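> what shape does this take:
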Amino acid sequence: MSHHITISLGTNIQRTHYARSGLVHLKAHFSDISLSRMFESEAVGFNGSPFYNCVIAAATDKPLEEVVATLKAIERENGRTHSEKKFCARTLDLDLLTYDNVVTTHPVRLPRAEILQNAFVLQPLAELLPDHVHPEAGKTYRQLWQEYDQTSQRLWPIDFTWSDSKG
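Okay, the predicted model is just below:
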């Protein structure tokens, strides 16, 4: 059975390199990949370099626990170290946002709370899947973005090429 998942990708260290590497790894593990535009945003929760952020939608036959383990493994393969600090610079941050319409707290909280809290998650999600309904809020991502205080966090779309190949 195929499951629909959404993943947020963020990086503020060697941003272009790690965003591209993250996508290559995601494509190796998941199918039917689609992407939002890439956004640049100020660091939230700490003083740091700006982030690149996007949201990826994909399909998978993997159970929830395996999806979470796969994302953590991809982060580690890309030099991510998990420190005690929640807010810090990172090579690659892959967060599972949704897994079908599952609402759970184990092995991770779904839908991820950051969907409703952070513009760098909600805006690309609303752009990628505007008519999908948030499993708890009961509103589409487009509606949630329209209701969000869009002045609370600064982010802007950037030109981003996913591969170095020309043509």
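> C-alpha from now on. contacts and neighbour counts both.
Fine.
> all helices for this structure, in order.
Using DSSP state H, the helices of the chain run over residues 15-29, 64-77, 114-117, 119-128, 141-147.
> ok, residue 95 - contacts?
7-9, 71 (Cα atoms under 8 Å, 6 or more residues apart in numbering).
> so which of these wins on neighbours?
residue 8 (25 neighbours; other Cα atoms under 10 Å).
> look up the closest residue to that one, ignoring the ones flanking it.
In space, and not counting its chain neighbours, residue 8 is closest to residue 55: 4.5 Å by Cα to Cα, 6 or more residues apart in numbering.
> and for the one you found, the neighbour number?
Residue 55: 29 surrounding residues under other Cα under 10 Å.
> quick one: it and residue 125 touch, right?
Yes: counting by Cα atoms under 8 Å, residue 125 is a contact partner of residue 55 at 5.9 Å.
> next, show the common contact partners of the two.
residue 36.
> my read: residue 10 touches residue 50, true?
No: checked against Cα under 8 Å, the pair residue 10 and residue 50 is beyond contact range at 10.1 Å.
> of the two, give the one with the bigger neighbour count.
More crowded of residue 10 and residue 50, by other Cα under 10 Å: residue 10, with 27 against 17.
> any idea how far the more buried one is from residue 61?
24 Å (Cα to Cα, to the nearest Å).
> this one next, for a side-by-side:
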Amino acid sequence: MLNSAFISIGTNVDRERHCREAADRLATLFEELYFSDPIETEAVGKVKEAAPYINQVAAGFTGLDRETLQERLKAIERELGRQPEDKGSGRVPIDLDLLIWNEEVLRPNDMRQDYVRLCLPSLQAKISCTNLSARCLFE
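From the prediction side, this is the model:
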């Protein structure tokens, strides 16, 4: 059985390279995978003076279970240089978060942020002709 997943991608360090490398690694975990157009956003949260981010949302089908996918996302972050202290310092080489799993919203606060919301129109255009659905994204 294939599971549907929506993942947020964010980086503010060597942004184009980290987005590209994250996309390449994510593609190995999915049967089908679609990406929103990249957008630039300002930092939110505790470290507002951090460098601007490039963000995307990816959506696709995977044969992995939820726990395994989340473990693989964290492994990709480590492979691309993410350290536990990075977010507090405002330096984020890559941030991969599982937003939605089989239509269950796992990160409702992220869903309201510009770094997700502004990615959705371009993603919707790319997945509208597939069986991939997350009505909660586009309502």
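> output the contacts of residue 95 of the first structure as CSV; include the columns distance to residue 101 of the first structure.
Shown next, in CSV, are these (distance: Cα to Cα, whole Å):
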residue, distance to residue 101 of the first structure
7, 14
8, 16
9, 20
71, 19
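> so which of those residues persist in the second structure?
Among the contacts of residue 95 of the first structure, the ones whose aligned partners also touch in the second structure (both residues aligned by TM-score structural alignment, their matches' Cα atoms under 8 Å) are 7-9, 71.
> out of the residues you listed, the closest to residue 100 of the first structure would be?
residue 7 (11.9 Å; Cα to Cα).
> so who does the closest one touch?
55-57, 94-98.
> quick one: which of those residues is most hemmed in?
residue 55 (29 neighbours).
> aligned to that residue, what sits in the second structure?
In the second structure, the residue matched to residue 55 of the first structure (TM-score structural alignment) is residue 57.
> quick one: its match and residue 50 of the second structure, what's the gap?
With Cα to Cα as the criterion, residue 57 of the second structure and residue 50 of the second structure are 21 Å apart.
> leaving out the residues flanking it, which one is nearest to residue 88 of the second structure?
Residue 88 of the second structure sits nearest to residue 47 (Cα to Cα, 6+ apart), 6.9 Å away.
> quick one: contacts of stretch 56-69 of the first structure?
With Cα under 8 Å, 6+ apart, stretch 56-69 of the first structure has contacts from 1-9, 30-36, 96, 99, 107-108, 128.
> let's see that with 7 Å instead.
With contacts defined as Cα atoms under 7 Å, 6 or more residues apart in numbering, stretch 56-69 of the first structure is touched by 1-8, 30-36, 96, 107.
> can you tell me which of those residues are buried?
5-8, 30, 35-36, 96 (16 or more other Cα atoms under 10 Å).
> quick one: residues contacting the residue nearest in space to the middle of the second structure.
When Cα atoms, centre = their mean is applied to the second structure, the residue found nearest the centroid is residue 8 (1.7 Å). Contact analysis of residue 8 of the second structure by Cα under 7 Å, 6+ apart lists 56-58, 96-99, 116.
> what are the ranges of the strands in the first structure?
3-11, 31-35, 39-41, 51-60, 93-99, 155-157 (DSSP state E).
> residue 114 of the first structure: which of those is closest?
By Cα to Cα (comparing all of the strands of the first structure), the closest turns out to be strand 93-99, at 8.1 Å.
> can you state the residues of the second structure onto which the closest one aligns?
Going by TM-score structural alignment, strand 93-99 of the first structure sits over residues 95-101 in the second structure.
> rewinding a little: and the helices of the first structure: which comes nearest residue 42 of the first structure?
Going by Cα to Cα, the one of the helices of the first structure nearest residue 42 of the first structure is helix 119-128, 9.3 Å.
> who are the packing partners of the closest one?
Counting contacts by 3 or more Cα pairs under 7 Å, 6 or more residues apart in numbering; DSSP states H and E, helix 119-128 of the first structure is packed against strand 51-60, helix 114-117, helix 141-147.
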